[in-house]
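**Q** here is my input; please provide its structure:
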Amino acid sequence: MCRGLVLFLCLFLVPCGPIVECAKILGVFPFPSKSHYAMGNSLLKELAIRGHEVTMIAAFEETSLPPNVSYRTLKVNIDLNEGNKKINFFEQDMSNPYLITFFLNWAGSKITNGTFNAPEVQKLLRSREKFDAVIMDQFTDDSFAYFAHHFGANQILLLTTCANSWVNPLVANPAPPSVNPELLLEFSSSMTFLERLKNTVFYIFSELNRQLYFFPKQNEVIRTNFPKARPLYDYLYNVSLILMNAHESFNDPLALVPVMKNVGGMHVSPSGKLPSDLRKFMDEAKEGVVYFSMGSNLKSKDLPPRIRGSILKVFAKLDVKVLWKWEDETLPGQPGNVKLSKWLPQQEILGHPNLKVFITHGGLLSTIEAVHYGVPLLTLPVYGDQKLNAATAQQKGYAINIPFADFEEGKFEQALNELLRNPKYKQNAAIRSKLFHDRPMKPLDEAVYWVEYVIRHRGAEHLRVAALKLSWYQYILLDVFGFILVALSIVVYILRMILMKVCCGKPDKVKSKIN
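**A** Presented below is the predicted three-dimensional model:
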């Protein structure tokens, strides 16, 4: 009797947070990049742990799921390499943002077509399943907006970056190019005149590319696979929520409409445990450790021999130890203070007190993890948003940036010694780390909250700004300016007629009097 009363009080009288019933959620993350998958998987896995039924379309597969969670993976294999020739980003000119745009055009068509035609995805599309939400990786794959329509679901976008011109128009987020740097450029929000000029020109180019080439190609993907589908634009702007891998601790603050939420750092989940050999190596490094990794997509073993040789020469002069993520069996000319491994637990290494500097490609996940632990960076950005991330980190005082295209042995040695000897970089990194952690709730908890919020409120239409209901010419006030111009023209015309009558009428009267 008493136990029943207690249970009744707990269930019905004790205040609790909003309850969401088990929802069916589809994740769409087929881009063959570990960093994109890591972002999506961290959220989808957590949603499954919290009782939701998750289906994941992905290029990778989760292998460490807790028991009794509903998480199935529909694996797709899309190879962006042409035949036996693998893409080597170190050798190709990926520093040019215009060339990267053309590459992303091609990659987007290949990935979206490949995903829609994957046998497991075809089977899912033919099924009568329904989902409450579709969470998709927003990256060169706008035709995936059809998934939300097909399954009668709320559309949620997950960005691996900050707010940018790829998604701002989808939710009518105000983002003038005067203060919003383009993602493929290396400018901060505080741009010089020349930088604003370059940013504006690239913004115009990017928008023309999207409207005149990329969107028509993505529309073609939908029409090819779904002949009865409506045009892409009917699906593209039906966005309930955008979750972004951003935060003011490592990004410049940007204006955001209510459906856009910064949840940067939600992928950070260290185990706190280092393998015994690594723990011994780092514990005994009393002078400190430098950690070197070029991420999951770039491979250190593919570095040009000249640059690899220069890096080894600099490492050999250091008093500190070096831990290098090296994907080959051997490293010719390996110094005695350098330890190699094909895989390294990055978050646990960054959290070790003896770590002094992280040499990185400037990928955003790596940058965030460094900020989480307050570790200074030496960045060697190669392509994509790496240049922007690296430039922002340097501008905020916790990094030195050497674009890979500008690599020189002397620059590299000087920068590394400066980071090791000058305490200001560590101090600035500690400030950023403090800002990163000072939040009302953890980023993963916030991301889950907003996903459940959108499902709870059936798309959260009340968060969408009124600008989405306006046509493009209404949004930029072209009709208003047109009306004002016509009105002013009429007023000027009337005034001109009156002046002409007044000025031209007097001489006639005078002439008639003389006659």
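**Q** CA only for contacts and neighbour counts going forward, please
**A** OK.
**Q** what's the first helix or strand after the helix or strand containing residue 135?
**A** Residue 135 is part of strand 133-137, with elements assigned from DSSP states H and E. Later in the chain than strand 133-137, the nearest helix or strand by DSSP H and E is helix 145-150.
**Q** so which bits of the strand holding residue 135 are buried?
**A** Within strand 133-137, the residues that count as buried by 16 or more other CA atoms under 10 Å are 133, 134, 135, 136, 137.
**Q** again, but for stretch 146-155
**A** Those would be 146, 147, 148, 149, 151, 153, 154, 155, for stretch 146-155 by 16+ other CA under 10 Å.
**Q** again, but for stretch 415-424
**A** For stretch 415-424, the neighbour count (16+ other CA under 10 Å) marks 415, 416, 419, 420 as buried.
**Q** and those, which two are the farthest apart?
**A** Pairwise distances across the buried residues of stretch 415-424 (CA to CA) peak at 8.7 Å, for the pair 415 and 420.
**Q** now the second one, please; I'll put the structures next to each other:
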Amino acid sequence: MIKPEKPNPKVKEVFPESLRQAYDTAADDVSKTAVLTRLENRNFDIMLDGTVIFDFYVDSTEWMIKNEDFANWIKTEKFELIIHDNPAGQFAYGVAHEMKAKIIAYVNPATPIPGDFITFGLTEESSWLPDWYSGSRYWFLPYHFSSAYNSISWYFSHNWYLLPKIDALLKELYGKELPPTQELMKKVDLVFLNEHFSLGFAKALPPYAIPVGGMHVTKSNGTLPENIENFLKTKDRFVYISFGSIIKVSNLPPETQKILIDSVASFDDVNFLWKWEGAIPEGLPKNVFAMKWFPQQDVLAHPKCKGFVTQGGSISYQQAIFNGVPLIVVPVWGDQGYVAKTAEYHGIGIHLELADITKETLTKALSDLLNNERYARNVKEVSRRFLDRPMSPVDTAVWWTEYVLRHDTSHLKSPDISNRSVASAASPEGIVIGSMSFIFIPFSL
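**A** Sure thing, here's the model as predicted:
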């Protein structure tokens, strides 16, 4: 987790440094394992294997409740609304129950994790829609059979393995039994989805599930720092390479790093801006400008940016579409496999598995992305659809947040989903929207 460079004076951030360090260390360890296992096993995701991701959720929650500063704060503060980051936010439902607060789940990935649809009472469409996996993990099962199995398996693992552990941690925090988290989750007042039908798949969503994908995207004129602009002057086009903040290129084996470097070096007429986490190697090709951090939205908005090689995080995916930049998606974990399939479905990108990368496959993918006009044409059309909305994503989220504060939302749900009475008001602390207040609890990767 990263502290903001310019904190908002209306936001009080409570994240003890010991928790931050524990979280960062665990995420880095998982990142290294994820990259190496993905190289060896096509479509394999360490975070979706067994109970790995659930154990990470439990560990994260346990770190919080055992931190005296955080535990005292969460037990004494009162808010009217909690917005929690999902997945990994199951802990927030017990907190909301104790505060008598309303609760909104913000599903940060490009689509909910397998099984979450059922947990939130959303329509499960695994028979025809892809899930987080890049492909079937079972050679004898077609992908959609595998997807349906994954959803059922994850639902039971979530409810029978994870939630009892969360219940026990909440009992430890509050010193008493709370209603089962599984029941509390059915009382979610609203679900924000970090997606939009224009760049994903059409889904059957109930009124309390609101797509708000693109809230983070801002318009840029593409102006970059002088040293980067001077480098880009040497050629008419460039490709941006970034695998996000957690997946580090420096964690790749030396032979894989060499394949990546040799591939980009073969493009004499193309420059590359490369976000390189870790120590930047010496002797990079002359057409490569590497840094540990780039202003990504400005890079993607630059008129010379003609392609984006990415791990497929939903944030990066939406920024690329906003700016009309086609992609090569190399998924490593989580929802990135879903993003790769989505980019292929819309004809705006190429799905390339890490285990399949050779100099030949990467060079061909880059050449296709740069020279096949259909990718640029398609992504510009998808971008127009993505931007064409009655309200901006931020305005949509604000309106619905205020709606939740004004009303009981049981009328937005099917009769078979548990309803609850209007939550009683809590003391006005936190971030103010109108005259109301809420707390945002981020737990996910």
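**Q** rewinding a little: how far apart are the strand holding residue 135 of structure 1 and its match in structure 2?
**A** Mean deviation of strand 133-137 of structure 1 relative to structure 2 after superposition (mean CA distance after the TM-score superposition for structure 1): 0.4 Å.
**Q** residues in structure 2 aligned with that strand?
**A** Under TM-score structural alignment, the match for strand 133-137 of structure 1 in structure 2 covers residues 81-85.
**Q** identify all contacting residues around that stretch.
**A** 92, 96, 101-108, 405, 437-444 (CA atoms under 8 Å, 6 or more residues apart in numbering).
**Q** need the buried residues of strand 133-137 of structure 1 in CSV with distance to residue 74 of structure 1, can you?
**A** Formatted as CSV, the buried residues of strand 133-137 of structure 1 follow (distance: CA to CA, whole Å):
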residue, distance to residue 74 of structure 1
133, 17
134, 14
135, 15
136, 14
137, 15
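**Q** and the gap between residue 157 of structure 2 and residue 116 of structure 2?
**A** Distance, residue 157 of structure 2 to residue 116 of structure 2, using CA to CA, to the nearest Å: 11 Å.
**Q** more neighbours, these two?
**A** residue 116 (20 against 16; other CA atoms under 10 Å).
**Q** what residue in structure 1 is paired with the more buried one?
**A** Checking TM-score structural alignment: residue 116 of structure 2 goes with residue 167.
**Q** how close does its match sit to residue 464 of structure 1?
**A** In this view, residue 167 of structure 1 and residue 464 of structure 1 are 14 Å apart by CA to CA.
**Q** just the element for the most centrally placed residue in structure 1, please.
**A** Residue closest to the average C-alpha location in structure 1 (CA atoms, centre = their mean): residue 161, at 1.7 Å. Under DSSP H and E, no helix or strand contains residue 161 of structure 1.
**Q** wait, what's in contact with it?
**A** Applying CA under 8 Å, 6+ apart, the residues near residue 161 of structure 1 are 244, 245, 246, 364, 385.
**Q** give the buried residues for the longest helix seen in structure 1.
**A** If you go by DSSP state H, structure 1 has its longest helix at helix 478-514. Buried residues in helix 478-514 of structure 1, counted by 16+ other CA under 10 Å: none are found.
**Q** what of stretch 395-403 of structure 2?
**A** Result for stretch 395-403 of structure 2 [16+ other CA under 10 Å]: buried residues 396, 397, 400, 401.
**Q** for those residues, which one is nearest residue 3 of structure 2?
**A** Checking these one by one against residue 3 of structure 2 (CA to CA), the nearest turns out to be residue 397, at 23.1 Å.
**Q** would that closest one count as being in a strand?
**A** No. Per DSSP: H, G, I helix; E, B strand; the rest coil, residue 397 of structure 2 lies outside any strand segment and is helix.
**Q** residue 265 of structure 1 maps to what in structure 2?
**A** Using TM-score structural alignment, residue 265 of structure 1 sits opposite residue 214 in structure 2.
**Q** for that match, give its distance to residue 431 of structure 2.
**A** Distance, residue 214 of structure 2 to residue 431 of structure 2, by CA to CA: 21 Å.
**Q** corresponding residue for residue 194 of structure 2 in structure 1?
**A** By TM-score structural alignment, residue 194 of structure 2 lines up with residue 245.
**Q** number of residues surrounding residue 4 of structure 1?
**A** 9.
**Q** how about residue 299 of structure 1?
**A** Residue 299 of structure 1, neighbours per other CA under 10 Å, totals 18.
**Q** cool, residue 243 of structure 1 as well?
**A** Counted with other CA under 10 Å, residues neighbouring residue 243 of structure 1 total 25.
**Q** next up, the contacts around it.
**A** Here residue 243 of structure 1 is in contact with 156, 157, 158, 159, 260, 261, 262, 263, 447 (CA under 8 Å, 6+ apart).
**Q** cutoff 7 Å now
**A** 157, 158, 159, 260, 261, 262, 263, 447 (CA atoms under 7 Å, 6 or more residues apart in numbering).
**Q** OK, contacts around the second one?
**A** Remark: with contacts taken as CA under 7 Å, 6+ apart, residue 158 of structure 1 is in contact with 135, 136, 137, 138, 242, 243, 244.
**Q** buried stuff in stretch 168-188 of structure 1?
**A** Those would be 168, 171-173, 175, 177-188, for stretch 168-188 of structure 1 by 16+ other CA under 10 Å.
**Q** brain fart, stretch 194-209 of structure 1
**A** 195, 196, 198, 199, 200, 202, 203, 206, 209.
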